[in-house]
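**Q** no sequence on this one, just coordinates:
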């Protein structure tokens, strides 16, 4: 088993770049996962691990057995190296390098006639993306689609805030135009959360093939979505403000759809 104790080690410098820079993740087609639960979910989601790094005082060789298989490189690292690579202050002492998956719309297929799809247009904050993915996992939606993504899904903040649900959801991404075309070809009804020409969300039938589309709090959805929606929907507000956090709105809409479907 290899051991690395210096943060000046070339591999550690490369992994530090992988943690901090989207460009490096895209170039190498790999990313860092931190934490035992997240690594376990990645394996369950079919992600391929290349390397596991562990700090033995926090993560034992016995615990390591759950993640090891043929072809995975094991590296024991020092406390200094671990602190260099770790993103969280409290974690279990284990990290992994995994291969990225592509999120092509063309790879998205459904095994039912009435899929439930959650779409977020141009979400910027990793925390919101992570919360949306947690909601999607909790509701067991058929797919999450990110329109016009502003960051890559393997940003460590997204992995952290999603508590690994970035690995448990079926995820695709594309431009707004590409996604609208995809939905129309697949005969999926489009319900856009928007203020304009909207009706209360609970008055609509979400039991058929349904895409629930949410935008950012700052700008909402683009005109293309509003023009191509089956129906614009709104969550009635009784307070002084006219919007709520995008992940909260997504949760309300998704679980109304699940309620209608008897789940």
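**A** Arrived safely, thanks for sending. What you see is a predicted model, and the numbers here were worked out from it, not measured in a lab.

**Q** from now on I want contacts and neighbour counts done on CA atoms only, so please keep to that.
**A** Fine.

**Q** quick one: the strands in the chain?
**A** Along the chain, the stretches classed as strands by DSSP state E are 2-4, 30-34, 49-54, 73-77, 94-99, 116-121, 143-147, 171-174, 189-193, 198-200, 210-214, 231-234.

**Q** other residues contacting the fourth one?
**A** So that's strand 73-77. Contacts to strand 73-77, defined as Cα atoms under 8 Å, 6 or more residues apart in numbering, come from residues 1-5, 50-56.

**Q** list just the nearest of those residues to residue 85.
**A** Of all the contacts of strand 73-77, residue 85 sits closest to residue 53, with 9.8 Å by Cα to Cα.

**Q** give me the neighbour count for the closest residue in space to the closest one that isn't next to it in sequence.
**A** Once flanking residues are discounted, residue 53 sits nearest to residue 75: 4.7 Å by Cα to Cα, 6 or more residues apart in numbering. A total of 17 residues lie near residue 75 under the criterion other Cα atoms under 10 Å.

**Q** got another, please set it beside the one above:
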């Protein structure tokens, strides 16, 4: 396999990739993004993402490892330590990065392979770490889809890829406005269970074995009125401490795994 070598951080292609790493605007304009790490790249390939280029730092990643990673013909560039440090997001990683094509995450593309889908909806999550944790929970529970309503950051933010440990690529993920998502769920006859304080019942009293969307909001503001107005039933996680909310990814995990328990999939 022939490779190109780039040693300068001022190389135009490297400067373009640095923009992809740092700026959402550049990722959206080019429909490409950076993936860092062997496991993450492997999961992207498993999720049928198209890789345009692989960049390897030979001191940390060998061509033999590249052959183990993929048997597809992909453009490979060897890079110097300085270039690698400019592009890498993590302090410790395996010395390999990929330039990948973005996917279309429109709600109109969402399809289910079951008649009783289980969906996790998160409205307006802002922190990439929380989004990544939600995606890890969704992957662990093998939900049918994760829907981000009114997203505050693009899905290919490197912090989301890192905190999801590549689960961004293994989940069926879609985004849209709250109104579009509610319309979609109603069209598909999916019950809407909103995690909220108002007019709520304990979450474990509900039947999640039928088509269900579990909807969580931010800790600061909760869910918007549109969700509460269209909810099949508001649900609450009983708490015995002094506070009345918990981290959104923790709450999502509790609710989703109760649904999975009822479906006898644990």
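**A** Nice, thanks for sending it over. Source: prediction; values computed, not measured.

**Q** circling back to that earlier point, distance of the residue nearest to residue 53 of the first structure from residue 173 of the first structure?
**A** To residue 173 of the first structure, residue 75 of the first structure is 34 Å away according to Cα to Cα, to the nearest Å.

**Q** what residue lies at the spatial centre of the first structure?
**A** Centroid check for the first structure by Cα atoms, centre = their mean gives residue 166 as the closest residue, at 3.5 Å.

**Q** trace that one over to the second structure, please.
**A** If you follow residue 166 of the first structure across to the second structure using TM-score structural alignment, you land on residue 168.

**Q** these two touch, right, that match and residue 134?
**A** No - in this structure, residue 168 of the second structure is not within contact of residue 134 by Cα atoms under 8 Å, at 9.8 Å.

**Q** look up how far residue 156 of the first structure lies from the residue nearest to residue 53 of the first structure.
**A** Distance, residue 75 of the first structure to residue 156 of the first structure, using Cα to Cα: 21 Å.

**Q** residue 200 of the first structure and residue 234 touch, don't they?
**A** Yes - between residue 200 of the first structure and residue 234 a contact is recorded at 5.0 Å, counting by Cα under 8 Å.

**Q** more neighbours, those two?
**A** residue 234 (22 against 12).

**Q** just give me the match in the first structure for residue 210 of the second structure.
**A** For residue 210 of the second structure, the aligned position in the first structure is residue 208, judged by TM-score structural alignment.

**Q** quick one: contacts for that match?
**A** With contact set as Cα under 8 Å, 6+ apart, residue 208 of the first structure has these partners: 113-115, 188-189.

**Q** now do stretch 131-144 of the second structure: which range of the first structure does it align onto?
**A** By TM-score structural alignment, stretch 131-144 of the second structure lines up with residues 129-142 in the first structure.

**Q** returning to what we had before: write a ChimeraX command that selects only the buried members of the contacts of strand 73-77 of the first structure.
**A** Selecting only the buried entries of these in ChimeraX, with 16 or more other Cα atoms under 10 Å as the criterion:
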select :4,51,52,53,54,55,56
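
**Q** how about TSV for the contacts of strand 73-77 of the first structure, with distance to residue 90 of the first structure added?
**A** Putting the contacts of strand 73-77 of the first structure into TSV (distance: Cα to Cα, whole Å) gives the following:
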residue	distance to residue 90 of the first structure
1	25
2	25
3	22
4	21
5	20
50	24
51	21
52	18
53	16
54	14
55	13
56	15
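
**Q** show me which of the contacts of strand 73-77 of the first structure is closest to residue 150 of the first structure.
**A** For the contacts of strand 73-77 of the first structure, the nearest to residue 150 of the first structure is residue 50 (26.7 Å; Cα to Cα).

**Q** the closest one -> the second structure?
**A** Residue 50 of the first structure maps onto residue 52 in the second structure, by TM-score structural alignment.

**Q** check residue 151 of the first structure too.
**A** By TM-score structural alignment, residue 151 of the first structure lines up with residue 153.

**Q** which residues touch the aligned partner of residue 37 of the first structure in the second structure?
**A** Here residue 37 of the first structure is matched to residue 39 in the second structure, going by TM-score structural alignment. By Cα under 8 Å, 6+ apart, the contact set of residue 39 of the second structure is 165-166.

**Q** got it, and residue 101 of the first structure?
**A** With Cα under 8 Å, 6+ apart, residue 101 of the first structure has these contacts: residue 47.

**Q** now do it against residue 171 of the first structure, distance only.
**A** Relative to residue 171 of the first structure, residue 101 of the first structure is positioned 10 Å away (criterion: Cα to Cα).

**Q** what does residue 239 of the second structure correspond to in the first structure?
**A** Residue 239 of the second structure maps onto residue 237 in the first structure, by TM-score structural alignment.

**Q** tell me, how many residues neighbour that match?
**A** Neighbour count for residue 237 of the first structure, taken as other Cα under 10 Å: 10.

**Q** what do you get for residue 23 of the first structure?
**A** By the measure other Cα under 10 Å, the count of residues near residue 23 of the first structure is 12.

**Q** quick one: map it onto the second structure.
**A** Under the alignment (TM-score structural alignment), residue 23 of the first structure pairs with residue 25 of the second structure.

**Q** where's that match relative to residue 11 of the second structure, distance?
**A** The value you get for residue 25 of the second structure to residue 11 of the second structure, if Cα to Cα is used, is 21 Å.

**Q** who's in contact with the match of stretch 131-144 of the second structure?
**A** With contact meaning Cα under 8 Å, 6+ apart, stretch 129-142 of the first structure is reached by 110, 115-118, 123, 144, 157-163, 165-166, 168-170, 246-247, 250-251, 254-255, 258.

**Q** using ChimeraX, define a selection of the buried residues within the residues you listed.
**A** A single ChimeraX command selects the buried members of the contacts of stretch 129-142 of the first structure (16+ other Cα under 10 Å):
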select :115,116,117,118,123,144,157,158,159,160,161,162,163,165,166,168,169,170,246,247,250,251,254,255,258
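
**Q** which ones among the contacts of stretch 129-142 of the first structure map onto helices?
**A** Of these, the ones assigned to helices by DSSP state H are 157-161, 246-247, 250-251, 254-255, 258.
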